[in-house]
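> sequence? don't have it. structure:
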């Protein structure tokens, strides 16, 4: 068999560039075309997230993207080319989410990376029309796990809720779920119930709540009643199974809910509380009293290792050096962490490509054709081939069904057990309502 060696086009392009400079561009019609895609041109990507809104805000995600770009560019770029990050404020608004997607096309972005939006229906279609891949979305919407242009790095809200159900089934007899009264929130109860059923527990009591409220007293009372909490105060004996558990998934408003819940709970027996990471964060525990916080003992289900895990060391060093005065970035926030992992995927994919052929199409093809990404143990090796995807109704793009179980202990979110919990088989039992 004869092996043909592909000749590099770089000497030829360098010669043409020199000729263009010598004779002047107007005299050589092809100069402009040949200059396009040159090694000096930056590689443009976009990151969006809501900022300065009355609901969930995720300013740390675009801030982390910019810090990552500064680190990469200070380290020589992507095979010599700079990485340019364009950010967009999604504003928790469907129209603005669509505008951000349109802007990604106008900026000639090769990918949208590490972003947050609950308006999947608004942004996915424009990205598909433009052929732009969506790498490492936060995982809020069904569309992120359906579109062939989406490459999720975690199992999204689906994995968190199924994992939270499994975690609570081992310690709770009855559970109430407090969740946003939104389209994205409508998917959460059945997912939690899938995990509860795996532990032979009854479905959770579903409590809808406005995601921008300033008080949740009514929802707190409903949650306690739905979980069967008794009206006689008193602590449970150590090791006793909790009769009533309340889990909340309200994003930034989870702290507001627990404030209301704490006041209402005083007239009831001890109730275990829980949440999913992103709703309960280390910053929330710190702001509510640390080791004396009402959140002490709260269970949480996350996608990644606990924030004190050594596998976050590189990210923490990058934040310290390239965003040391940027208080938007919380290293313990799962949004920040998701953006870090998503950009790790992007960098790996870009470095696998011919430097002169980096486009949205070639990035997508690299990921579709089995490019594997090592995230340093923060996730399993990520691949988006057909054989890597789970058979989960409405979520066919999930390739990472791992979660972690954490608990607030002595004012810190720490791991309950070492390693990940794979909830893939449980997720495959999920049956969408209706």
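That came through, no problem. Treat the numbers as computed from the prediction; the structure is a model and nothing was measured.
> hey, let's count contacts and neighbours off CA atoms from now on
Noted.
> what strand or helix carries the spatially closest residue to residue 203 that is not a sequence neighbour?
Beyond its immediate neighbours in the sequence, the residue positioned closest to residue 203 (CA to CA, 6 or more residues apart in numbering) is residue 193, lying 5.0 Å away. Residue 193 is part of helix 188-198 when elements are defined by DSSP states H and E.
> okay, now stretch 178-195: how far is its last residue from its first?
Counting by CA to CA, to the nearest Å, the length from the leading to the trailing residue of stretch 178-195 is 16 Å.
> and it, how far out from the chain middle?
Between the centre of stretch 178-195 and the centre of its chain there are 17 Å (CA atoms, centre = their mean, to the nearest Å).
> list the buried residues of that stretch.
178-180, 184-185, 187-195 (16 or more other CA atoms under 10 Å).
> try stretch 196-215
Using 16+ other CA under 10 Å as the test for burial, stretch 196-215 gives 196-199, 201, 203-211, 215.
> wait, which of these is closest to residue 413?
Taking CA to CA as the measure, residue 196 is the one of the buried residues of stretch 196-215 closest to residue 413, at 22.9 Å.
> helix or strand for the closest residue to the closest one other than its chain neighbours, which one?
Nearest residue to residue 196, sequence neighbours excluded (CA to CA, 6+ apart): residue 165, at 4.6 Å. For residue 165, the element it lies in under DSSP H and E is helix 156-169.
> quick one, that helix and helix 188-198 angle?
For helix 156-169 and helix 188-198, the angle between their directions (axes from the mean of the first three to the mean of the last three CA atoms, to 10 degrees) works out to 40 degrees.
> so where do the helices sit in the stretch 301-434 of the chain?
Using DSSP state H, counting those that start in this stretch, the helices of the stretch 301-434 of the chain run over 313-322, 334-351, 360-368, 424-427.
> what ranges does the stretch 151-300 of the chain have for its helices?
156-169, 188-198, 217-226, 254-265, 282-287.
> take this one as well and set it beside the first:
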């Protein structure tokens, strides 16, 4: 039976923490850089040497890039462009996401070299909202003025500032990895493809299935909204966290928190922590000599935060929304990044990078399904086509999505169409794929044990 009280509590807590969303950083759109970018461009983000870059994850090599998602021919697009916008933060005192901008422009280049969208070229505008509400609203107004077909593959903490103008103009917001504001969870113009904030539930699922008996949780301060569905999942298994540690986002030495999290006989620790504090955490974790296993989020427990620690973290588990970048679904993405001379210092094995590529892949499929495309493609026709799409198939980037079936069991999050997780692990000091099958966590998030 649905626990309405738990659902209301989950919704209230998530909304309450939005005021502190800047603390989430990579928790929400993994692979961010929290330092200021001074040279990221809103029009050409594919050149090397972006000053915001601090990560170092080169595109993987495996997979057959000669086979595109739709076996598209090498052919130049021509005609009137189809306009989209991608909104994120590039030049800001807070978290920045150059990997989103780079990916959006790389997709533009790739699709235009492979026949375009129904033969027409794609024209992507990347709008930098600078982490400021006024600039986020300005991006939305620019999208309306430019008559874009959709806002695609974006991430911003400022959805409440972005959505009103788009809702009034009925411009779809498509494919986001990480919707984190109420309008993105409920608006009929919102079509997210990611699973935010449910991958914490997936971490619980994996830990229990791995045989963990004494599980603690570590949540970075500001991300407490992830906790209620995780607690629901523990309850579904007849368990509860031994203790929950709230991690200060600015602490340099995490040794006291590591000692607390691994105390009480904990055999496993589930982490909702962003990338920058994870670096200090991992160093303290290794120094502690604990035998407990960590379960952390994609793009945060990553090759950046484990760098320099050798194989000390081997065997720890990573849960996320997208299969690892090294897997077959991303072969074209990897090639497109090379073709675009994408900054090799950015982390593309991330929610921001892979989420944006998946979003544009899905956008193209729906646009090309509009009768009379490309001449008939506009915001109105795109919104109508997306709303009746029952089988968006990105060939393994995300599960097949049915946009006609909102999450009716959980009205505050009715627009979360994809509620699955996949896993990676750490081997020989590197993040490697662990699973490629998407595991549904809808029931667990509501406190119901999934059927066997």
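Noted; the coordinates are in hand. Given the structure is predicted, the values throughout are model-derived calculations rather than measurements.
> report the TM-score for the pair.
The TM-score (TM-score structural alignment, normalised by the length of structure 1) is 0.76; 367 aligned residues with a CA RMSD of 2.6 Å.
> tell me the most buried of the helices of the stretch 301-434 of structure 1?
Using mean count of other CA atoms under 10 Å, the stretch among those with the largest mean neighbour count is helix 334-351, at a mean of 23.
> now do the same contact list for the equivalent of residue 90 of structure 1 over in structure 2.
Under the alignment (TM-score structural alignment), residue 90 of structure 1 maps onto residue 129 of structure 2. Each residue near residue 129 of structure 2 by CA atoms under 8 Å, 6 or more residues apart in numbering is listed here: 87, 88, 89, 90, 135, 136, 138, 139, 156.
> what's the answer for residue 179 of structure 2, then?
Contacts of residue 179 of structure 2 were listed using CA under 8 Å, 6+ apart, and they are 155, 159, 185, 192, 194, 196.
> residue ranges of the strands in structure 2, please?
82-88, 122-128, 150-152, 173-174, 190-191, 215-220, 244-247, 268-272, 293-297, 317-320, 420-427, 430-433, 439-440 (DSSP state E).
> would you turn those into JSON lines with distance to residue 10 of structure 2?
Below are the strands of structure 2 laid out as JSON lines (distance: least, CA to CA, whole Å):
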{"stretch": "strand 82-88", "distance to residue 10 of structure 2": "26"}
{"stretch": "strand 122-128", "distance to residue 10 of structure 2": "31"}
{"stretch": "strand 150-152", "distance to residue 10 of structure 2": "27"}
{"stretch": "strand 173-174", "distance to residue 10 of structure 2": "24"}
{"stretch": "strand 190-191", "distance to residue 10 of structure 2": "20"}
{"stretch": "strand 215-220", "distance to residue 10 of structure 2": "15"}
{"stretch": "strand 244-247", "distance to residue 10 of structure 2": "16"}
{"stretch": "strand 268-272", "distance to residue 10 of structure 2": "16"}
{"stretch": "strand 293-297", "distance to residue 10 of structure 2": "20"}
{"stretch": "strand 317-320", "distance to residue 10 of structure 2": "20"}
{"stretch": "strand 420-427", "distance to residue 10 of structure 2": "18"}
{"stretch": "strand 430-433", "distance to residue 10 of structure 2": "31"}
{"stretch": "strand 439-440", "distance to residue 10 of structure 2": "19"}
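> nearest to residue 330 of structure 2, out of those?
For the strands of structure 2, distance to residue 330 of structure 2 was read as CA to CA. The smallest value, 12.5 Å, belongs to strand 430-433.
> ok, residues contacting the closest one?
302, 303, 306, 323, 324, 326, 327, 423, 424, 425, 426.
> which two from these end up farthest apart in space?
Using CA to CA, those span at most 20.6 Å, a distance reached by 306 and 327.
> tell me which of the two has more neighbours.
Here residue 306 of structure 2 and residue 327 are set side by side on neighbour count (other CA atoms under 10 Å), and the busier one is residue 306, at 25 against 20.
> how about that one, what does it touch?
Applying CA under 8 Å, 6+ apart, we find residue 306 of structure 2 in contact with 279, 282, 313, 429, 430.
> could you pull up the contacting residues of residue 392 of structure 2?
Contact analysis of residue 392 of structure 2 by CA under 8 Å, 6+ apart lists 362, 365, 366, 400, 401, 402.
> corresponding residue for it in structure 1?
In structure 1, residue 392 of structure 2 lands on residue 373 (TM-score structural alignment).
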